[in-house]
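In: My questions are about this predicted structure, shown below with the sequence.
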Amino acid sequence: MSGAVRIDCARGGEIVETVEVVPSSSSPYSLTVYRGESDGIIYPGDNLFACLLGFRRDIEREGLVACCQGARRNVTNSGMQAQMTGGRFVYTFDRETRTVNEETVDILASACPDEVVTVAEQRAAIFDFFGIRDRGGEGGET
């Protein structure tokens, strides 16, 4: 499960940068992200999906989205899955049939720019899928 992974970052549907991401293989979880020649930035979290959210929030300030499976609109983490895989794998869901699929995807695996969304858009899709009103957080009501 460990080892460096390359993730493309896109703006306006075009890939503009590729970063190297090194996930920790056990708790405490972190992603170390290398951009260009800079020293790595460490994103800690309770699991790797939470670490990825930190990285995504940072690059979104620059108008970028991460082109990885963990940034798709139709993925969701579950407590049990996060515990079993350290958050490296998440479930997909089908918005039309309102079902969570048994299929899991590696959050760091590549995705096309047209498949990924911002953290706020992903959060809104998850809340909508589960029929829950978002009372806070990214793009939510306060």
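Out: Thanks, I have it. Numbering: from 1, shown residues only.
In: Going by C-alpha atoms from here, please, whenever you check contacts or count neighbours.
Out: Will do.
In: If you count contacts, what does the lengthiest strand in the chain end up packed against?
Out: If you go by DSSP state E, the chain has its longest strand at strand 14-23. Judged by 3 or more CA pairs under 8 Å, 6 or more residues apart in numbering; DSSP states H and E, strand 14-23 is in contact with strand 5-11, strand 29-34.
In: Around Val21, how many other residues sit close by?
Out: By other CA atoms under 10 Å, 22 other residues sit near Val21.
In: nearest spatial neighbour of it, skipping sequence neighbours?
Out: Of all residues not flanking Val21 in the chain, Val33 sits nearest, at 4.6 Å (CA to CA, 6 or more residues apart in numbering).
In: let's bring in a second one:
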Amino acid sequence: MRAVVFDFLERAGWSAGQMFFATLLAGGTEISAGNVPWKYSGTLAIGAAVASVILTALQYLTKMTELTFWPDVVVRLAKTFLSSLAASIVAVGVFNVGTFDWGTALNLALLTTLGSLGKGLLARQPGKAANPSTLPPETYAAAVSGPTPAPPG
């Protein structure tokens, strides 16, 4: 159970961080140390973390956790894109499909997803079981496949 909690926290934390960073990148040259949109970036980051927890729970409930490296990366990218988009939608308060700034929301989701791809590729450790998680390989394996049974005797 501890490994699963760490898996949820790792995924939610990365989603929040990637969304926060993408929000700052999307601000372009208008962002400086004095006018960082802390509240907006923080709101989007929290929204992405919450959406990540929900999507990870769905992944666990559907038992789609024992994936090889590339399918796991693809699932993580899809979840990151969806959680980023959901965070942008939730951040506006009252959502109106006609007036919503889809361009900005999709740009943020794309930047966040690219960050997720980079993280997944950088987390891959040579000589170990390939996984896109930054958790120790043993913790990640315990989270997605359950604890390893003790040898008899």
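Out: Ah, there it is. Quick caveat: nothing in here was measured; it's all calculated off a predicted structure.
In: Let me see the TM-score of these two.
Out: Laid over one another, the chains give 0.25 as their TM-score (TM-score structural alignment, normalised by the length of the first structure), with 64 aligned residues with a CA RMSD of 5.4 Å.
In: ok, back up a step: closest to Glu103 of the first structure out of the helices and strands packed on strand 14-23 of the first structure?
Out: strand 5-11 (21.3 Å; CA to CA).
In: need the contact list for Leu111 of the second structure.
Out: Ala22 (CA atoms under 8 Å, 6 or more residues apart in numbering).
In: How is Arg57 of the first structure assigned, secondary-structure-wise?
Out: Look at Arg57 of the first structure: counting by DSSP: H, G, I helix; E, B strand; the rest coil, its state is helix.
In: Is Glu10 of the second structure in a helix, a strand, or coil?
Out: Glu10 of the second structure is classified as helix under three-state DSSP.
In: residues near it, how many?
Out: Neighbours of Glu10 of the second structure (other CA under 10 Å): 17.
In: any idea how far it lies from Thr56 of the second structure?
Out: Per CA to CA, to the nearest Å, Glu10 of the second structure is found 11 Å from Thr56 of the second structure.
In: related to what we said a few turns ago, the residue nearest to Val21 of the first structure - how many residues pack around it?
Out: Using other CA under 10 Å: Val33 of the first structure sits among 23 other residues.
In: I'd assumed Glu20 was in contact with it.
Out: Yes: applying CA atoms under 8 Å as the test, Val33 of the first structure and Glu20 come out as touching, 5.8 Å apart.
In: quick revisit: can you tell me which of the helices and strands packed on strand 14-23 of the first structure is most buried?
Out: strand 29-34 (a mean of 22; mean count of other CA atoms under 10 Å).
In: what about the strands in the second structure?
Out: Going by DSSP E, the second structure shows no strands.
In: where exactly do the helices run in it?
Out: 2-26, 38-61, 69-91, 102-123, 137-145 (DSSP state H).
In: picking up where we left off before, would you list the helices and strands packed on strand 14-23 of the first structure in JSON lines and tack on distance to Ile42 of the first structure?
Out: Below are these laid out as JSON lines (distance: least, CA to CA, whole Å):
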{"stretch": "strand 5-11", "distance to Ile42 of the first structure": "15"}
{"stretch": "strand 29-34", "distance to Ile42 of the first structure": "4"}
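In: Sweet, I'm off.
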